[in-house]
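>>> here is a sequence together with a model predicted from it:
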Amino acid sequence: MRPRPFTSESYSEGDRPEAWRDVLASVGLQPTAATTTHAGHATAVRRNFQVVTLARLSAGPQSVSPRTDVVADHPLVLLPLEDGVALKTAAGYQIVAARHLLLLPRAGDWSVSFQREMRAVVLSVASEPAYRRRATPQDGEMRVLPPGGFGSVFAQMMELAARDLDALSDVEWTALARSLADLLPTFMCQHSDTASDLGGSSASKAATLHRLCETVERCLDDPDLTPAKIAGAEGISERYLQKLFEGAGTSFTHYLRERRLQRTWADLSNPAEAHHSISEIAFRVGFNDSAHFSRTFRQRFGLSPREFRQHEAERQTVATATADQRGWPQQALAQLRSRHVALARKTAAPFSAHDVEIAAAPRHHHLAADASRVHWGYFSHSLPPQVEIGSGDTITIETLTQHASDDPERMIEGDPGAESVFHWTRDRKNVDRRGAGPLDASIYGRGAGEGFGVHICTGPVAVKDAEPGDVLEIRILDIVPRASRNPDFEGRVFGSSVAAWWGYHYKEFLAEQNARETVTIYEIVDDDDAPYARALYSYRWEPQTDPFGTLHKTYDYPGIPIPPSSVRRRHDVLDGIRIPLRPHFGVIALAPREAELVDSVPPAYFGGNLDNWRLGKGSTIYLPVSVPGALLSVGDPHAAQGDGELGGTAIECSMTGTFQVILHKKNEFTNQPFADLTYPLIETESDWVLMGFSHPNYLAEFGAKGQSEVYATSSLDLAMKDAFRKMRRFLMNIKGFTEDEAIALMSVAVDFGVTQVVDGNWGVHAILSKRVFDHAPQN
């Protein structure tokens, strides 16, 4: 009766297809063919009560069909949560929009194809419910029911129940399962205006029509798309094309317009598309006249595109609780409705001696930090590389802390690189985009990017010949602090730490009415015996007006300059306390493959904001490559940090790192510790450190809503389970232990620690000492 969670992170690459096949079988489905068995990232939560099973599935593109060995009176009920779904029957194909219910007989020649990502809810009732009412469509009829009436009630009940399967008590789940089973016959009695029949077309005609629909889908961006163009591409006459569409109860013109409208409907309701204007969304599916598009959209959906986008944002706000975390606040994300935003892509200029300084050694590179070489608050696979290096090359990368403006006198003034990045006057801001939000600041008006992502990252660095499926080994050879270049403080090193509103502590003040944000400025002392940090002074955040005139009541936007006169400094803080240094980089990331703009705060499989102090000099991190060139970025330098990063930040301090980068091709993984790598793996001289997260790949798990959903659902329990699963997998597949041996070893020899609880996607790391294997037999 308890939920049965599934994650592909528990399994090696070779075992994933069979494990996923078992998940599908539990709800009466199977892969359409062995070649389509999914082997990528997947998650599922299933719950049973007697004959009722409800499941929430999330995986990559694939096609599923009914299991042939299941006999049941009731159809499967499948609710797609995203577009890009097609139902195939002997008669032909039908495109199924998101949240249109599919009623599927347990047997028959049908399949459902998820062409983008598989995100769906499945209800399976294996035998007649208590009231013995027949629910199966007569003669194996399949139905596709659009939202509306009782169907909408049933669909929302399924979706909400599936979303909260983990949280429901046994009593609540039992009542809900019985209700779903009892309501199914009533639901089945409802008449559907849409069926899977294609007007009696032959299988050959249906296949031809399917090809035509696929061609239309590929050509939606062509504003001059005509029946003649499609017919010519498929080698048939225009007249025959029109007859095929008429046989399906539509026309080419109507089908084309409907597909374009469905695509714009989906994109306008998608928070991940908020940085695109309505005109951009319309133009990229072939609407070349904004006024015509607006009229057509209103006629079809009853609202103008702008009204619809605003309505969807407000609906999502009501439906989702606000999460008090740094980065993408859910309420803000749900209200994304930007007017015109284009990704601020830097133009890749030819490399010169000024751009990339080549040291005397032939394969060493130097990447300086200035406004033209950093991206602030986001990752993107579309960023042009600042330099390309080869496997085995070394590179020195300058990084700046985004907190330097907490004390501009000590950490910015006199430093040309820092001044270039932080330059912000009433007339100009050198780095405008500071986060993955709208560039026009349409939500709160805080500034471009809205602060949804905060880290200054230098790069990206392309690695020659790196391809998806490879692994990048990044060795940290050296870390040097960046000294102040202000003549008043020249040669001294400073950093800042903020106990902020996104910190774990923020709702735990002894007096609730005294909730506050406090900034502490530190000096880094280079003591020969034991370098340390000492606090110089602190101040409480006071409302700050940025150079553009926006008032910031909280520490909500990166890089706001803090004039000394605007705060009251307290100098007698942490008197006599010396904090041991742990220099490391909070952010080491490869570009993720999923989204165009990815918030820099939540870490995941691609690395990112790991905030693990073990990433210091002498350590190595292995990361899976997911885009050509890998696109390595480094930032968020820290002088010291404790596990947990409880208050919200470490001692943030600008630093320069020297790295050696080694590319491991996919066919070279045999007997390597990074074989089958889908997560950040850290190696130190003495330990293996595996990084677990609440959601190991939140972008894939939640799809378009991933960058908000991850903040709302993170927990240490989920992160601990992920760390356990990864360590079990490491011990079984890399070290050759049985599952029982792996669990026994973990309990007595593996240290699990809280990495951070402030980055949206919470982290737990598992530390395995290499000494454990000193006397083990060698393979």
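Perfect, thanks for sending it. No experiment lies behind these values; they were computed from the predicted model shown.
>>> from here on, just use CA atoms for contacts and neighbour counts.
OK.
>>> doesn't residue 185 belong to a helix?
Yes. Residue 185 sits within a helix when classified using DSSP: H, G, I helix; E, B strand; the rest coil.
>>> please report how far it lies from residue 44.
Between residue 185 and residue 44 the computed distance is 26 Å (C-alpha to C-alpha, to the nearest Å).
>>> for residue 113, same thing?
Counting by C-alpha to C-alpha - residue 113 and residue 44 are separated by 18 Å.
>>> could you do residue 242 as well?
From residue 242 to residue 44 the distance is 42 Å (C-alpha to C-alpha).
>>> which of the two has more neighbours?
The residue with more neighbours, out of residue 242 and residue 44, is residue 44; 22 against 17, by other C-alpha atoms under 10 Å.
>>> how about whatever helix or strand the more buried one lives in: buried residues?
Assigned by DSSP states H and E, residue 44 belongs to strand 43-49. Across strand 43-49, burial judged by 16 or more other C-alpha atoms under 10 Å covers 43-49.
>>> please compare the first structure with the one that follows:
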Amino acid sequence: MSPQILQPLTRAPERSSNGTGSIHYLPATRQNVLWGRLPCARDVGVLTIESGDEVTIDTISHEGVLEDQGRDPAAFFGRHGVPREFVLDDAIDLAASDFDHDPGSDGPHVVTGPIHVRGARPGDLLKMTVLEATPRVPYGIISNRHGRGALPGEYPLGVENVSVFAAVEAFEGIQVGTLPLVPGGDRVVRFPLDPFLGIMGVAVAGDVRAHSVPPGAHGGNIDINLLTVGSALYLPVQVPGALAYVGDPHFAQGDGEVALTAMEASLRVRVRFDVISQADALTQFGALGGPLAETTDFLVPTGLNADLGEAVRECVRAAINLLAARFGMDRTLAYAYLSAATDFNISQVVDRVTGVHGRIRVADFRG
């Protein structure tokens, strides 16, 4: 097991990546997180920044702190052979605190924020660009709980919920995740790591905090595994200051996230926050009704609906609208292009609201 542990308040960055704007550090202390709920209009930012600023943010994985795991990360991970010094202090502090978290009515996720971005107004877009995503620990958990996942009623096979420990190891010069082929066995399967945030979002309008599980126009628990370092998420601002937040850190996830969670593990991320005015947003993307992701290679429209088929249809409509706004493409021709050249992937099927995302190659429109 690698000894790198990023405890809170250690090794915070000193300068921004582009030499402009300011850089901030936001630890996941009890005062800086919400657990199971997402910010709304009545919340106040725990940090205030300018558009263009970068924030280094500690995130805490919910795996290991939840009530059905004992709400004692040191003991939970200790049963998997993890020494106390390899367990994050902020996770232990949160679990041991009197933080009001009701597993019956709240979601499981711990989110860091909200962050007030000066000048962000409803109608604008907030662009959140992931600049760094560094593992805070060398292990993670993949869970399957009764009544959840793609196969509820079939898995877990026993009466208890299942939390599978996944270690990080060096293999052929890279860091990989490992799982045994059989419980307690020596043979393992290895898979690549590609850290990303499952939750990136803005506050919802109104005075009621949103549940952390279902994603929506606010972003939230979208679980799009393309949102790795170098990628960005655009979200329609609903309240003044945007009140942005991040959480649900992953080391790896397959499209679908079928068991319920993927390789969940805490990250330290660096994110740049940029406000795009309503006028510029309409020119670049048209009228966005929900999250839009962007990578070096792809524009990534999304569809979110409790019905997977409707989520696909919403994503296709969003893709057509995007092509019309961004490239002036005729809608009938855009529909044909999408059928011939664009993959539509299932983001996840386990968050009450299912997610679909399209991958539109930007290289196809160069020149």
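The structure has been received and is ready for your questions. Keep in mind that this is a model prediction, so the values were computed, not measured.
>>> quick TM-score on the pair, please.
The TM-score (TM-score structural alignment, normalised by the length of structure 2) is 0.86; 338 aligned residues with a C-alpha RMSD of 2.3 Å.
>>> which residues of the stretch 201-350 of structure 1 fall in strands?
Using DSSP state E, counting those that start in this stretch, no strands are found in the stretch 201-350 of structure 1.
>>> tell me the centre residue of structure 1?
Central residue of structure 1 (C-alpha atoms, centre = their mean): residue 699, 2.5 Å from the mean position.
>>> secondary structure element for that residue?
helix 698-702.
>>> okay, that helix sits on what stretch of structure 2?
On the basis of TM-score structural alignment, helix 698-702 of structure 1 is assigned to no residues in structure 2.
>>> what packs against that helix?
strand 52-59, helix 706-713 (3 or more C-alpha pairs under 8 Å, 6 or more residues apart in numbering; DSSP states H and E).
>>> distance between the first one and the chain's centre?
The gap between the average C-alpha position of strand 52-59 of structure 1 and the chain average comes to 21 Å, counting by C-alpha atoms, centre = their mean, to the nearest Å.
>>> which residues in structure 2 does that strand align to?
Under TM-score structural alignment, there's no match for strand 52-59 of structure 1.
>>> show me what secondary structure element comes after that strand.
strand 62-66.
>>> what is the burial count for the counterpart of residue 63 of structure 2 in structure 1?
By TM-score structural alignment, residue 63 of structure 2 lines up with residue 403 in structure 1. By other C-alpha under 10 Å, the residues close to residue 403 of structure 1 number 27.
>>> surely residue 403 of structure 1 touches residue 651?
No. Using C-alpha atoms under 8 Å, residue 403 of structure 1 is not in contact with residue 651, being 9.4 Å away.
>>> report the set of residues contacting both of these two.
Taking C-alpha atoms under 8 Å, 6 or more residues apart in numbering as the contact rule, residue 403 of structure 1 and residue 651 both touch 495-496.
>>> and residue 351 of structure 2, what's its match in structure 1?
So, by TM-score structural alignment, residue 351 of structure 2 is matched to residue 759.
>>> looking at this, that match is in a helix?
No. Counting by three-state DSSP, residue 759 of structure 1 is not part of a helix but coil.
>>> so it touches residue 609, yeah?
Yes. Residue 759 of structure 1 lies in contact with residue 609 (C-alpha under 8 Å); the separation is 7.5 Å.
>>> touching both of these two, which residues are there?
Residues touching both residue 759 of structure 1 and residue 609 by C-alpha under 8 Å, 6+ apart: 601-603.
>>> export those to CSV and tack on distance to residue 214 of structure 1, neighbour count and secondary structure?
CSV is the format used below for those (distance: C-alpha to C-alpha, whole Å; neighbours: other C-alpha atoms under 10 Å; DSSP: H, G, I helix; E, B strand; the rest coil):
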residue, distance to residue 214 of structure 1, neighbour count, secondary structure
601, 38, 27, coil
602, 36, 26, coil
603, 36, 29, coil
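>>> which one of the residues you listed sits closest to residue 416 of structure 1?
Ranked by distance to residue 416 of structure 1 (C-alpha to C-alpha), those are led by residue 601 at 26.8 Å.
>>> just to check, the closest one is in contact with residue 611?
No. Taking contacts as C-alpha under 8 Å, residue 601 of structure 1 lies outside contact range of residue 611: 10.0 Å.
>>> what's the match for residue 327 of structure 2 in structure 1?
Checking TM-score structural alignment: residue 327 of structure 2 goes with residue 735.
>>> what does residue 247 of structure 2 give?
Checking TM-score structural alignment: residue 247 of structure 2 goes with residue 635.
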